[in-house]
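**Q** When you get a sec, could you give me coordinates for this:
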Amino acid sequence: MYSTHNQAIDAASCDFGDLQSLPTLLANLPKRIDELPARIAQRHPTALALIENHRHLSYADLRDAIDTMAQQLRLMGVQENDRIMVINENCIALIVLMLAITRLNAWPLPVNARLTSAEIDRIRAHANPLLSIYTLEASPSAQQHAQHDHAQPLDCVAVDIGALAFTKASLNPRSLDNPLRLHEALPGPQNPHTDASQQCAALLYTTGTTGAPKGVMLSHHNLLFIAAVSSTLRRVTASDVVYAVLPISHVYGLASVCLGTLFAGASLRLAPRFSPESVCDALAHESITILQGVPAMHAKLIEYAQTHPERWHAPQLRFVYSGGAPLDLTLKRRAEAFYGMPLHNGYGMTESSPTIAQTRLDLPPADTSVGPPIPGIQVRIVGLDGALLKNGKVGELWVQGPNVMLGYYRDPLATQNTITKGWLKTGDLARQDENHALHIVGRCTELIIRAGFNVYPAEIEQVLNSHPDVMHSAVVGRPLASDEEIIAFIELKPGLHATPQTFANWCAARLAPYKQPAEIHLLEALPTAPSGKILKRALQQRFTDGN
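**A** Predicted coordinates for the structure are as follows:
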């Protein structure tokens, strides 16, 4: 029998009210992410680690499953520095596979099964993985990819983790040079072959704003630093049950939600896809204490719960968090009134593992700032010339600390352009207020120059989102001969009807003339990534070419 609530574990008992606790926390970090389950199992073997519908794994079960899967992968020929692609949606098998792969010093490459075959093939062509493994039981999409790729069944390990299939590369993936050698000349990480904590623990592909896939190499220390710090700032304990619907193939779901939970010895309730009905059921019946999501998830959950009030019951919920995309003030206020507690906010990116800033439990802001930088990192706001700017000025955000990636896989030039003397150039425009909190204004590449004025899409989106009929919105720029014009896209709340003129009038009363959209398009649904983030690049491709 497993404990309904795990016993108290001191893994994350310290807090950062006194930053002197940070060096102690970091000094006690394990070297590798695959050590986390055994660390808890040594003291509390029956504590519940993973929940996937009717399948439960204790920390001892998880430790044993990782050991057995690592042996199985070794027999399949997996060696150090091999890339192993896992086509997945959230499930126990995904976590076992990722930790078993790292046990062999190979690199897990998790890919969300909701990507198209063409998108997966582009990643596969760049990474050249030895194996592709498909989490069949948790994901109908993974089943479709497995059928498309003529995958073979993979025998289950001794501990039941769900059905799997695999394909093997036709070409030798070891024909590529060791990619980490490309980064030895860069300041920062030590030689990954001599320091286990600096070996690559996850290869995560991100398209960013360019559309070309880039493989971000994150070390064990990168991920464990974020797991420890974010878990501690949230005061996660072994009695918590964390709802994990954010894709673990995305860095937010991997580092903060998954590894942060395992670091604290808490329980992770895995959900493959977001649905308001499923979230309501889990909150009502499964003692969920922590809910993390992107803003669109919170908006849709609130809308559903308010139209189905009989379904809403969250007796154990103590912490709700928004990240992965900008949070507008209207949604924040609505969410806080609905949940009856602060909606905490944060900011990060794949290249920073991901967390850079996070609001604090004891000082939740009234505005939509993402809070001060997390302990252990440094930030600076710089102008176009790289010079430091004063507080309150908008410029590009640079970050330095244990969360900065090893580099981009097989792309040393992009790495050198992104990391300068240990500073990660985020590509995001931000300002820092007198309380050290960061305010993210938008992407440098999304800045719109209209009639000689700087226009930040987030400001217009906040105005649009404040309209009672709007679920969420996105604003992009469209180039003209010698200027740019502003194009807005809106997804309405379910069952509502409006015209673009309604929102043009709304903006006219609230925005300066140069900030008002030239066009407003109403869409059934805004395009989103599997993580729930709105894909502005897809909107630009669809509407800026005149189609």
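**Q** C-alpha from now on. contacts and neighbour counts both.
**A** Fine.
**Q** and the spatially closest residue to residue 200 that is not a sequence neighbour, what does it touch?
**A** Nearest residue to residue 200 in three dimensions, chain neighbours excluded: residue 219, at 4.3 Å (Cα to Cα, 6 or more residues apart in numbering). Neighbour list for residue 219: 197-202, 405-406 [criterion: Cα atoms under 8 Å, 6 or more residues apart in numbering].
**Q** same deal with residue 302?
**A** 335, 338.
**Q** How about residue 146?
**A** So residue 146 contacts 134, 136, 165-166 (Cα under 8 Å, 6+ apart).
**Q** Considering the residues you listed, which possesses the most neighbours?
**A** residue 134 (32 neighbours; other Cα atoms under 10 Å).
**Q** which of the residues in the helix or strand hosting residue 335 are buried?
**A** Assigned by DSSP states H and E, residue 335 falls within helix 329-339. Neighbour counts over helix 329-339 (16 or more other Cα atoms under 10 Å) mark 329-332, 335 as buried.
**Q** now the residues you listed in CSV, with distance to residue 228?
**A** Formatted as CSV, the buried residues of helix 329-339 follow (distance: Cα to Cα, whole Å):
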residue, distance to residue 228
329, 29
330, 31
331, 29
332, 26
335, 27
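**Q** how close does residue 123 get to residue 324?
**A** Distance of residue 123 to residue 324, computed by Cα to Cα, to the nearest Å: 22 Å.
**Q** And these two? Which one has more around it.
**A** Per other Cα under 10 Å, whichever of residue 123 and residue 324 has more neighbours is residue 324, with 25 against 22.
**Q** ok, so of the buried residues of helix 329-339, who is nearest residue 502?
**A** Within these, distances to residue 502 taken as Cα to Cα reach their minimum at residue 330, with 18.2 Å.
**Q** shouldn't that closest one be in contact with residue 462?
**A** Yes: the criterion here is Cα atoms under 8 Å, and residue 330 meets it with residue 462 at 7.4 Å.
**Q** Identify the spatial nearest neighbour of residue 271, chain neighbours not counted.
**A** residue 245 (4.8 Å).
**Q** Spell out, range by range, the helices that occur in the stretch 351-500 of the chain.
**A** Listed in chain order, the helices of the stretch 351-500 of the chain (DSSP state H, counting those that start in this stretch) span 412-418, 457-465, 500-508.
**Q** Could you also give me the structure for this second sequence? I'd like to compare it with the first:
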Amino acid sequence: MKGGAIHIGRLALAKLSEPIDLAEIVAGLPGRIHQVADSYVAEFPDRMALIEDGASWTYRELDRRVTEIATVLALLGIRASDRMIIVSENCIALAGLLLAASRLDAWAIVANPRLSARELDQIRDHSGARRMFFACGVSKEAAAHASRYGAEIRQLGPLAEIGVSALNESATAEPVEADPAKQVAVLIYTSGTTGTPKGVMLTHENLLISAKTTAHFRRMDADDKVYIVLPISHIVGISLLIMTLMVGATARLVSKYDPAALAKAIAEERVTILNGVPATYQRLLEYKTVAGLKQFDRGSLRLIAVAGAPLDLDLKSRVEREFGLSLSNGYGITECSPGISGVRFDAPRNDQAVGTLLPGIEARIKTVDGKPAPNGQVGELHVRGRNVMRGYYRAPELTAKVIDADGWFNTGDLARFEGDCLYIVGRTKEMIIRSGFNVYPAEVEAVLNSHEDVVQSAVVGRSINGNEEVVAFVQLMQGSPVQAADLMAFINPQLTSYKRPSEIIVLDTLPATSTGKILKHKLAESLQGA
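**A** A predicted model of the protein is given here:
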């Protein structure tokens, strides 16, 4: 291809001479995410939809109970286009609340219970949420948050032990949009490079399109059982839930990752699809060694996929040898609902490629100065498609910085194409991806800098065992007796676990330019081999 070529995602399946385009794939999609299971409720009502430890819902029960939950939510004052926060680990209650919000056209904000009080307060305040709901029976962290907010523990239709916060009387509902391309389904908060929360507005169409294309190229059907351990508080977990119900399959919901439990589920529960981040598989292999197992029983497992962090080729080969399956790499981001590309189920690769574009997605590579980059050259990746977010909530200026007038979204990631295959080379942003979770240095730095003895700080990532860890460099007031351990104790209550630095290094001064800009690349270089 010549310079400036636009790559377009089209899906060619085996035994088909012509690729299938997006229109054919998404024909008949409903207008709202809660409607994806409607046909299975009518045709296969007793098929299992959701399973968690000790409980399950069939498709008939899912339909009836989501309706009951929606009725209770309405009685609690939740209106169309209100924002409602659901603080929960993966569980049936979370799925029920999420789909019930869709029934009411409310915007669901799913928050990880392991967020700190400060982080959750930021989301509540920025979103102007009408109410907060806490799955207290599933998570002690959720229960602690519920207690702090003075939430009343109630029965919400079929759901027990749900904390319900006081009604925010000042909350204003956004305009309701009949068009699924405009009506927001979920608001996902990322802290952003500024260190303050950004609410990514994903519409019903965004989520439905992304889920359907991914399910299509994975050849998912009603016989699948998907192990969902990636948090539904993040976009991959939400998308997995939607695509599973979309094909009439079974979602096995897992609240917290335990490699021993995963190995048992694969061997005994007929799990067919597993999605994870590299750390998911790294810990699984470590468990095998510690437990003295000779070989995992792969049971009915047919597809294993990874995304969310750079994939180490040694880890990839070890996982593939263990399960006798190709570990399919993929690439996506929250703002794209999330899927952008993936290695095809029937076209495995032995390199670090993140595959070809999903159907309906266009991509182009631009140099740092904005010029089109020829095929094979590294540049900044821009994408366009019906999966791209509506924008950042209450931040039109931030939206305008990343989405241009023609709908092209700047991912901020460095990439290249080799033919039609995409490779992610690095990140123009400073974001650190730790076990699949996004960590933005500015947020961690803001917390560190709030300590009275800290002059300035700089946070960088360090590669370790197919993952990244957070490392903080700190310059203290002259003569300060504060130690790294003191700083760690100061920030730990203010940051969720994956954002906390693995190490804090105190320096007399931080390297900087003549204008005072900290030279983070020098700090990162100092960690190499450390």
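**Q** so what does the helix or strand containing residue 214 of structure 2 touch, helix or strand wise?
**A** Assigned by DSSP H and E, residue 214 of structure 2 falls within helix 204-217. If you count contacts as 3 or more Cα pairs under 8 Å, 6 or more residues apart in numbering; DSSP states H and E, helix 204-217 of structure 2 packs onto helix 22-26, helix 235-246.
**Q** Show residues contacting the shortest one.
**A** Residues outside helix 22-26 of structure 2 that contact it (Cα under 8 Å, 6+ apart): 10, 209, 212-213, 216, 359-360.
**Q** quick one: which of those is nearest residue 293 of structure 2?
**A** Nearest member of the contacts of helix 22-26 of structure 2 to residue 293 of structure 2, counting by Cα to Cα, is residue 216, at 35.0 Å.
**Q** What degree of burial does that closest one show, as a neighbour count?
**A** There are 18 residues near residue 216 of structure 2, going by other Cα under 10 Å.
**Q** what do we get in structure 1 for it?
**A** Under the alignment defined by TM-score structural alignment, residue 216 of structure 2 corresponds to residue 232 in structure 1.
**Q** shouldn't its match be in contact with residue 14?
**A** Yes: under the criterion of Cα under 8 Å, residue 232 of structure 1 makes contact with residue 14 at 6.9 Å.
**Q** Quick one: map residue 274 of structure 2 onto structure 1.
**A** Match for residue 274 of structure 2 (TM-score structural alignment): residue 291.
**Q** Relative to structure 1, which residues correspond to stretch 316-323 of structure 2?
**A** Aligned by TM-score structural alignment, stretch 316-323 of structure 2 falls on residues 332-339 of structure 1.
**Q** follow-up on the earlier one: would you mind giving the helices and strands packed on helix 204-217 of structure 2 as JSON lines with distance to residue 127 of structure 2 and mean neighbour count added?
**A** Output for these, formatted as JSON lines (distance: least, Cα to Cα, whole Å; neighbours: other Cα atoms under 10 Å):
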{"stretch": "helix 22-26", "distance to residue 127 of structure 2": "31", "mean neighbour count": "14"}
{"stretch": "helix 235-246", "distance to residue 127 of structure 2": "18", "mean neighbour count": "24"}
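**Q** With respect to residue 51 of structure 2, which of those helices lies nearest?
**A** helix 235-246 (11.6 Å).
**Q** What does residue 262 of structure 1 correspond to in structure 2?
**A** Residue 262 of structure 1 maps onto residue 245 in structure 2, by TM-score structural alignment.
**Q** Pull up the gap between its match and residue 49 of structure 2, please.
**A** Relative to residue 49 of structure 2, and taking Cα to Cα, residue 245 of structure 2 is found at 7 Å.
**Q** repeat for residue 30 of structure 2
**A** Applying Cα to Cα to residue 30 of structure 2 and residue 49 of structure 2 gives a distance of 18 Å.
**Q** my read: residue 460 of structure 1 touches residue 473, true?
**A** No: checked against Cα under 8 Å, the pair residue 460 of structure 1 and residue 473 is beyond contact range at 9.1 Å.
**Q** Report the spatially closest residue to residue 434 of structure 2, excluding sequence-adjacent ones.
**A** Residue 434 of structure 2's closest residue in space is residue 468 (Cα to Cα, 6+ apart), at 5.0 Å.
**Q** residue contacts, that neighbour?
**A** Here residue 468 of structure 2 is in contact with 432-435, 461-462 (criterion: Cα under 8 Å, 6+ apart).
**Q** now residue 127 of structure 2
**A** 83, 199, 393.
**Q** Reformat these as a markdown table; add distance to residue 147 of structure 2 and neighbour count.
**A** As requested, the contacts of residue 127 of structure 2 are exported to a markdown table (distance: Cα to Cα, whole Å; neighbours: other Cα atoms under 10 Å):
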| residue | distance to residue 147 of structure 2 | neighbour count |
| --- | --- | --- |
| 83 | 21 | 29 |
| 199 | 25 | 23 |
| 393 | 28 | 19 |
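**Q** Which of those fall in strands?
**A** Mapping those onto strands (DSSP state E) picks out 83, 199.
**Q** quick one: which of the contacts of residue 127 of structure 2 is nearest to residue 343 of structure 2?
**A** For these, with residue 343 of structure 2 as the reference and Cα to Cα as the criterion, the closest is residue 199, at 29.1 Å.
**Q** Now the aligned residue in structure 1 for residue 418 of structure 2: closest residue in space, sequence neighbours ignored.
**A** Mapped onto structure 1 by TM-score structural alignment, residue 418 of structure 2 lines up with residue 433. Counting by Cα to Cα, 6+ apart, residue 433 of structure 1 lies nearest to residue 392, which is 5.4 Å off, once chain neighbours are set aside.
**Q** What lines up with the one you found in structure 2?
**A** Superposed on structure 2 with TM-score structural alignment, residue 392 of structure 1 falls opposite residue 376.
**Q** Show me what the strand or helix carrying residue 110 of structure 2 is packed up against.
**A** Using DSSP H and E, the element containing residue 110 of structure 2 is strand 107-111. Counting contacts by 3+ Cα pairs under 8 Å, 6+ apart, strand 107-111 of structure 2 is packed against strand 83-87, helix 92-103, strand 184-190.
**Q** Most tightly packed of these?
**A** strand 83-87 (a mean of 28; mean count of other Cα atoms under 10 Å).
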